[in-house]
Structures are given as C-alpha cells and as structure tokens.
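> Need coordinates for the below:
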Amino acid sequence: MTKTPLTVRGAEKLREELRHLKSEVRPRVIAAIAEARAHGDLKENAEYAAAREQQSFTEGRIGEIEGKLGNSQVIDVTTLENTGKVIFGATVTVADTTSEEESRYQLVGEDEADSKAGLISYNSPIARALIGKEEGDVVEVRAPGGPRELEIVKVEYI
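Purely as a prediction, here's the structure:
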C-alpha cells in the first residue's frame, strides 16, 4: 500500500481535529446520549436518535482521520535542499504566458487543498504538470477551461 503525502501543516491540522473530536466532542455526545436515555422510551425519543447519529458521525470521522494519519508520509520541504525542482510541498510562482498574470501555489495533499488560499492538490492538473519541472520551464496545463501555458518563475521550499 502506498503512503499518502501530507505536509507538516496538514498533518498537524488532522492531529488537532482528532484531539478535538476525542477530548471534546466525543464526551459531549456520550453525555447527550445518557441524558436522552434518562427521558425514557427510546423508540420515540428524537433527542436520543439525534445524539446517536452525532455519535456515529463523530466515530466515523475519528476512524477516517486515524486511517489517514496512519497511511500518510509527512514531508517537511524546509529540511530539503532547494534544487529548483517542483516537488510535493514546494511553493511555486507561475506566470500565464498569455496574460502574464502571476499565481502562487503550494502543492499539498488532497485533504489540505484550498485553491482560494493557493493550496492545490498534488493530483490537480496544474500540480501534475508542474511536478519535476524547474524554474524557467514552460508547461502546458490541460485545465477544465482549456489548455494554458504557464512559466515557472520561482520555486521555494518554505
């Protein structure tokens, strides 16, 4: 089984969510179930049904996060020597060869992706086109809006 790459920040966010779910949400849900049980008939108890549903969701998310963390490889690009190549975790500044508009992206794991924040999944069309290339290279990206040519202006390992 192959490991899923995660940045240090992405792994930390998952660990924090896991801590929150286990130490805060889970005890609150257990207390809500106990309180709802105290009200009697469980068949027609909406509070009990809602608390059980919340428990199911919480336990499912805990299992999902534990699985992701257990099957991940945390990559800290700040410890790597900057060779100028685009790799997982690198921050890349690119310029559209047509409009000359510059964009800055960090290549991250799928769970960390947030295009509005400049965090793109390493599986996205742009990231796949950039990986392995160097500063000065021009790549063609097959984006949903049609093909685009991007020039790699700068590669940073931050």
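> Could you use CA atoms for every contact and neighbour count after this?
Fine.
> The closest residue in space to A143 that isn't next to it in sequence and P147: what is the separation?
Nearest in space to A143, with sequence neighbours left out and distances taken as C-alpha to C-alpha, 6 or more residues apart in numbering, is P125 at 6.3 Å. For P125, the distance to P147 (C-alpha to C-alpha, to the nearest Å) stands at 10 Å.
> any residues in contact with both of those two?
V141 (C-alpha atoms under 8 Å, 6 or more residues apart in numbering).
> Among these two, which residue is more densely surrounded?
Ranked by neighbour count (other C-alpha atoms under 10 Å), P125 and P147 place P125 first, with 15 against 10.
> One more, so I can put them side by side:
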Amino acid sequence: MYLSPEGLKKLKEELEKRKHSRAEIAQKIQEAKALGDLSENAEYQEALAIQSFNEGRVMELEEILRQAEVISEEMNHRHEAVEISAQVKVESKFGNQQFTIVGSSEADPVKGFISNESPLGRAFIGRKKGQEIEVDTPKGKVKYKIVEIL
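Purely as a prediction, here's the structure:
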C-alpha cells in the first residue's frame, strides 16, 4: 500500500488521537455501567459500540502503517509516465479533469484523488502524455486523453 508523506502523517495523527481517546471511552463505559441494568442500558450499549469501532479502526490503522510504502521525494519529480503521486490532466466527454494517483488509503475520488488500485487508476498507470485510454465506469465506457502529467 502506498502513502504520500502527508498521508502517512495524517494516519499517524489519527492513530494517536484514537489511542488517546481510549481512556475517555473507558470512562464513558464505567459511567454507563453505574446507571444500572446493562441489558436495557442504551448508554452502555452505545459506549461499547464506540469502543468497538475505535479499536477496530486502531487495528486497521496499525496494519496500514505496518504495510505502507511511503512515496519518496524522488517519486515526486516530473513524471514521464503516470505513476503513484503523479497528477494527471485529462480530457474526456465530461470536459477537462485533473486526478492525483494515490495509494488506496488516501483515495478520495470526489476531491480527485484516485487509487492506483481503482479501475481508473490502473488504466492510467504507465501511460504517457498524449495516450488515450478507455475505462469502464459506472457511467459507461469513458475515453480519456492524457493531456499532461505533473
């Protein structure tokens, strides 16, 4: 799994925040226990659900960070072909668009961050300026022409 230095920092910060919230969550569980009958105690059930989600996310973040390959500064140079960390300007029937190719944990298609593992990301990887590709999308087949690679 690939991460930019910024993505790595963001995930580490989230992990620390979640680890520090453990004490607060444990306190909420204790307070909810004090309210009485646990089988009908909505506050207790909610606190347990929050704890479960938090612990699951801690484990997920630790695994991502363990497997992460950080994109080096050398990879951030001007790209000859599309690769991870490249910004790609394209033309399609939807007009001009710009995407940044990132690892899956940093993907945010709404903001233009496309995972290298997505169909669109896989189609762009290795392509060069001027090349055209056709990708199956939820909106049907779309042709993209690579205008610029940054």
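> residue contacts, the residue nearest to A143 of structure 1?
By C-alpha under 8 Å, 6+ apart, the residues touching P125 of structure 1 are V141, R142, A143.
> Try it again at 10 Å.
P125 of structure 1 makes contacts with E140, V141, R142, A143, P144, as judged by C-alpha atoms under 10 Å, 6 or more residues apart in numbering.
> what residue of structure 2 takes the place of it?
Taking TM-score structural alignment for the superposition, P125 of structure 1 sits opposite P119 in structure 2.
> just E53 of structure 1 next, same as before
Looks like E53 of structure 1 aligns to A49 there (TM-score structural alignment).
> follow-up on the earlier one: can you give me the distance of the residue nearest to A143 of structure 1 to E64 of structure 1?
26 Å.
> Check D96 of structure 1 too.
38 Å.
> Those two: which has the busier surroundings?
D96 (16 against 13).
> Next up, the contacts around the more buried one.
E102, S103, V138, V139, R148, E149, L150, E151, I152.
> quick one: which helix or strand includes G130 of structure 2?
Using DSSP states H and E, G130 of structure 2 maps to neither a helix nor a strand.
> What is the burial count for the aligned partner of it in structure 1?
Aligned counterpart of G130 of structure 2 in structure 1: G136 (TM-score structural alignment). Neighbourhood size, G136 of structure 1 [other C-alpha under 10 Å]: 14.
> Please tell me how far the residue lying closest to G136 of structure 1 once chain neighbours are set aside sits from Q106 of structure 1.
Excluding the flanking residues, the one nearest G136 of structure 1 by C-alpha to C-alpha, 6+ apart is I152, at 5.2 Å. Separation of I152 of structure 1 from Q106 of structure 1 (C-alpha to C-alpha) stands at 13 Å.
> Mean distance of the longest helix anywhere in structure 1 to its aligned residues in structure 2, please.
In structure 1, ranked by residue count with DSSP state H as the criterion, the top helix is helix 46-70. Helix 46-70 of structure 1, aligned to structure 2 and superposed, deviates on average by 1.3 Å (mean C-alpha distance after the TM-score superposition for structure 1).
> Tell me the helices and strands packed up against that helix.
strand 4-7, helix 8-20, helix 26-38 (3 or more C-alpha pairs under 10 Å, 6 or more residues apart in numbering; DSSP states H and E).
> ok, and the closest non-adjacent residue to E156 of structure 1?
The shortest distance from E156 of structure 1 to any non-neighbouring residue, by C-alpha to C-alpha, 6+ apart, is to T91 (5.1 Å).
> Residue in structure 2 paired with that neighbour?
Superposed on structure 2 with TM-score structural alignment, T91 of structure 1 falls opposite Q87.
> how many other residues sit next to that match?
Neighbours of Q87 of structure 2 (other C-alpha under 10 Å): 22.
> need the contact list for the equivalent of K9 of structure 2 over in structure 1.
Residue correspondence to structure 1 (TM-score structural alignment): K9 of structure 2 is matched to E12. E12 of structure 1 makes contacts with L6, L18, L69, V74, as judged by C-alpha under 10 Å, 6+ apart.
> Could you do D137 of structure 1 as well?
V94, L130, L150, E151, I152, V153.
> For the longest helix of structure 1, buried residues please.
E47, Y48, A51, R52, Q54, Q55, T58, E59, I62, I65, K68, L69 (16 or more other C-alpha atoms under 10 Å).
> now swap in stretch 141-150 of structure 2 and tell me
K143, Y144, K145, I146, V147, E148, I149.
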